[in-house]
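> take a look and give me a structure for this.
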Amino acid sequence: MEECCRDGSLKLKQLKEFSEYLKIISDVNRLQILCLLKKGERCVCNIHEPLDLPQNLVSHHLKALRGAGLVTTRREGKWIHYQINTEKIAYFTNLYNQIILGGECDADQNTRAGLRQLQEAGGKCI
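The predicted structure follows:
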């Protein structure tokens, strides 16, 4: 049996972790939120309006994204600002590469560079 399929193996643990990540990002609203956040930090009011979603729904999705470590927060008075956690995205990018493609890459550096380019170009959401 392959190492990635054995109970207790590091690979199986990573497979389970990656599966949870895929569940979190499988929601179109969460992907739209991440798309907006790639342009930079935003508060809930600057997320729900362009997506035409209720603020409480956006807050719910942000809580899930935050719980998965995909976004981080910064408090400024009563406002909470959200931003993409590039380290966690890079981790899952590298994990994807290892699990699906069977190789390794410098995902952390590549992801940061890609996000920086998108932010500089004002990356357009689909």
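> can we go C-alpha only for contacts and neighbour counts from here?
Fine.
> quick one, strands of the protein?
For the chain, strands defined by DSSP state E occupy the ranges 42-43, 71-76, 79-84.
> buried ones in stretch 62-74?
Along stretch 62-74, the positions that meet the burial threshold by neighbour count (16 or more other Cα atoms under 10 Å) are 62, 64-66, 68-73.
> will you turn the residues you listed into a markdown table that also has distance to residue 13?
What follows is those, written out as a markdown table (distance: Cα to Cα, whole Å):
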| residue | distance to residue 13 |
| --- | --- |
| 62 | 25 |
| 64 | 21 |
| 65 | 20 |
| 66 | 21 |
| 68 | 16 |
| 69 | 17 |
| 70 | 19 |
| 71 | 22 |
| 72 | 24 |
| 73 | 27 |
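> so which residue is smack in the middle of this protein?
residue 70 (3.9 Å; Cα atoms, centre = their mean).
> and for comparison, fold this next one:
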Amino acid sequence: MKEQIEIFKALSDENRIKILKMLSCRELCACDIQQNLDLTQPTISHHMKVLQQTGLIQWEKRGKWIFYRINQKKVEGLYGFIKEITNPSEDCPCPISSCDCDGFRR
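Sure thing, here's the model as predicted:
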């Protein structure tokens, strides 16, 4: 679960969400991302490093350029994790309540 927590932390930044949205269209180099966001090159590099560390994006160096793309396997794994924690299951960690409340707050 620690891995997923780190992913959610990375996704808590608006610029990283914007970067992922841009990468959903196609792979991009850092200069394309910088051009579409009003951020400096070091700031873009920081965001890309955070996204790489979570595994949400992959990169490939071509000549002097680095191209980024979404790691679909990691995203699919995150979908599965969200589904797992939000769907009821037989091994629910919550104890059965011995409360006799009727669901209304008094």
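> how close are the two chains, by TM-score?
Superposed pair, TM-score by TM-score structural alignment, normalised by the length of structure 2: 0.79. Supporting alignment: 89 aligned residues with a Cα RMSD of 1.2 Å.
> hang on, the earlier thing: output the strands of structure 1 as a markdown table; include the columns distance to residue 58 of structure 1.
Written out in a markdown table, the entries for the strands of structure 1 read as follows (distance: least, Cα to Cα, whole Å):
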| stretch | distance to residue 58 of structure 1 |
| --- | --- |
| strand 42-43 | 10 |
| strand 71-76 | 13 |
| strand 79-84 | 12 |
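> follow-up on the earlier one: nearest residue to the residue nearest to the centre of structure 1 other than its sequence neighbours?
When the adjacent residues along the chain are set aside, residue 70 of structure 1 lies closest to residue 85, with 5.2 Å between them (Cα to Cα, 6 or more residues apart in numbering).
> what about the aligned residue in structure 2 for residue 34 of structure 1, distance to residue 88 of structure 2?
When the two structures are superposed using TM-score structural alignment, residue 34 of structure 1 falls opposite residue 20 in structure 2. The gap separating residue 20 of structure 2 from residue 88 of structure 2 is 30 Å, by Cα to Cα, to the nearest Å.
> more crowded one of these two?
Neighbours were tallied for residue 20 of structure 2 and for residue 88 using other Cα atoms under 10 Å; the higher tally belongs to residue 20 (19 against 9).
> got a list of what residue 85 of structure 1 touches?
69-72 (Cα atoms under 8 Å, 6 or more residues apart in numbering).
> list the contacts for residue 65 of structure 2?
29-30 are the contacts of residue 65 of structure 2 under Cα under 8 Å, 6+ apart.
> distance of it relative to residue 42 of structure 2?
Following Cα to Cα, the distance that separates residue 65 of structure 2 from residue 42 of structure 2 is 15 Å.
> ok, residue 49 of structure 2 next?
For residue 49 of structure 2, the distance to residue 42 of structure 2 under the criterion Cα to Cα works out to 10 Å.
> how about residue 82 of structure 2?
In this structure, residue 82 of structure 2 and residue 42 of structure 2 are 32 Å apart, going by Cα to Cα.
> next: residue 87 of structure 2.
Distance check for residue 87 of structure 2 against residue 42 of structure 2: by Cα to Cα, it reads 40 Å.
> cool, and residue 53 of structure 2?
Residue 53 of structure 2 sits 16 Å away from residue 42 of structure 2, going by Cα to Cα.
> who touches stretch 57-65 of structure 1?
Contacts made with stretch 57-65 of structure 1 from outside it, assessed by Cα under 8 Å, 6+ apart, are listed as 24, 29-30, 33, 44, 47-48, 71.
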